[in-house]
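Peer 1: Sequence and predicted structure below; questions after.
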Amino acid sequence: MRTETPSTPRDDLADYLRSYVQEMAFGDEDPGVVTDRYHTPDIAWYSDGLQLDRERLTAHARPVRRTVTQCEVDVHDTLVCGDQVAARYTLIALARGRPVVTEIHMFGRLAPDGRLRRIDQLTRIVGAEERR
């Protein structure tokens, strides 16, 4: 359970990227509570063209919590300008004993309270030969 007040994506985008992933994958809190901490109720998250709303984001946490045993977020670049954010980062996960490395380019819009209301992201799974 969190004891400190979390930063919003507006406050510290890199912290959001790391905290959100850790809390969704390994947290004890209900995934809906975690989702609501960082996103507005009407969140529209588009990943490679697939739309996820609050319900689908929350449901996604359950299988992740069963299959992922390690997860690291390597943030390369972030930018916050008014209500717009952008980030380039790599997500490294150990799922079912196998490493999965994903490059992510994310663009977002913030609500007035600093939480994300829209995310558009492109992802690319990086093969072992590319990680050498």
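Peer 2: Sure, I can see it.
Peer 1: Going by C-alpha atoms from here, please, whenever you check contacts or count neighbours.
Peer 2: Noted.
Peer 1: how many neighbours does His76 have?
Peer 2: Using other C-alpha atoms under 10 Å, His76 is surrounded by 10 other residues.
Peer 1: That one: helix or strand, and which one exactly?
Peer 2: In this assignment (DSSP states H and E), His76 forms part of strand 68-81.
Peer 1: buried sites along that strand?
Peer 2: Buried residues in strand 68-81, counted by 16 or more other C-alpha atoms under 10 Å: 68, 71, 73, 75, 78, 80.
Peer 1: Pasting the second one now:
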Amino acid sequence: MRPFHGTDPKKFIADFHESFHDELMNSDEDAGVIVDRYHTPDIVQIADGHRMNRDKLIAHTRPVGKNRPTGRMEVHEAMANGDGGLLLRGVRRRRPDAPGTYADPHRAGDMSASTYVVRGMACGHCAAFVTEELETIAGVTGVAVDVESGTVTVTSDEVLDVAVVRVAVEEAGYEFVPKT
């Protein structure tokens, strides 16, 4: 990747994210090593309002292969300051077929609502990946994800088999934490 100096900030950021994504997708190298090439402690990255430190970025890479084998970075605004820093507002687009809907889990009627603990979620994209997988379970009528608390509430027509919920969460690339 070429250095920032003299490059349009929007292009630099888009290229940076595309290069990072491509390395994660096409390399057998450990994700931590790749993250270390792109992330330094002085870079503040915020995804959907959540500060992404090194550990969160590494955890965030786990579901990338499944959930975002292709994608693009849309940079809406990018500005360079006099110290060589960048400020940007942009979005990484999900794969085209991912619905990313959030249903209300507290709808009225004869439904079951269960809350589960899920580790590894760091932002709204993580929530969307988990939601997408859980919505494929027969009978699920709603999914509400709280990234901050690491909980997922699933509303369904009837009580769900916990093993089926676990498989869906793990398929999304996250860790299902059994109730104790």
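Peer 2: All right, it came through fine. Predicted model, so just to flag it, every value in this text is computed and none were measured.
Peer 1: hang on, the earlier thing: counting contacts, what elements does the strand holding His76 of structure 1 pack onto?
Peer 2: Contact partners of strand 68-81 of structure 1 among helices and strands, from 3 or more C-alpha pairs under 8 Å, 6 or more residues apart in numbering; DSSP states H and E: helix 13-26, strand 84-95.
Peer 1: I'd like the ones you listed laid out as TSV, including mean neighbour count.
Peer 2: Shown next, in TSV, are those (neighbours: other C-alpha atoms under 10 Å):
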stretch	mean neighbour count
helix 13-26	19
strand 84-95	18
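Peer 1: A helix includes Ala128 of structure 2, no?
Peer 2: Yes - with DSSP: H, G, I helix; E, B strand; the rest coil as the criterion, Ala128 of structure 2 is assigned to a helix.
Peer 1: what separates the residue lying closest to Glu103 of structure 1 once chain neighbours are set aside from Asp74 of structure 1, distance-wise?
Peer 2: With sequence-adjacent residues excluded and distances taken as C-alpha to C-alpha, 6 or more residues apart in numbering, Glu103 of structure 1 is closest to Thr90, at 4.5 Å. When distance is defined by C-alpha to C-alpha, to the nearest Å, Thr90 of structure 1 is 5 Å away from Asp74 of structure 1.
Peer 1: cool, and Tyr38 of structure 1?
Peer 2: Taking C-alpha to C-alpha as the measure, Tyr38 of structure 1 falls 19 Å from Asp74 of structure 1.
Peer 1: same thing with Gln84 of structure 1?
Peer 2: The spacing between Gln84 of structure 1 and Asp74 of structure 1, counted by C-alpha to C-alpha, is 21 Å.
Peer 1: go on, Ala87 of structure 1?
Peer 2: 11 Å.
Peer 1: what about the helices in structure 2?
Peer 2: Secondary structure of structure 2 (DSSP state H): helices located at 9-26, 31-38, 54-61, 64-67, 124-134, 162-172.
Peer 1: and Asp48 of structure 2, which of those helices is closest to it?
Peer 2: helix 124-134 (5.7 Å; C-alpha to C-alpha).
Peer 1: Hey, what's the angle from that closest one to strand 86-93? Just curious.
Peer 2: 10 degrees (axes from the mean of the first three to the mean of the last three C-alpha atoms, to 10 degrees).
Peer 1: Which other helices and strands does helix 124-134 of structure 2 contact?
Peer 2: Helix 124-134 of structure 2 packs on strand 140-146, helix 162-172, going by 3+ C-alpha pairs under 8 Å, 6+ apart.
Peer 1: Show me which positions of it end up buried.
Peer 2: Under the neighbour-count criterion of 16+ other C-alpha under 10 Å, helix 124-134 of structure 2 has 124-134 buried.
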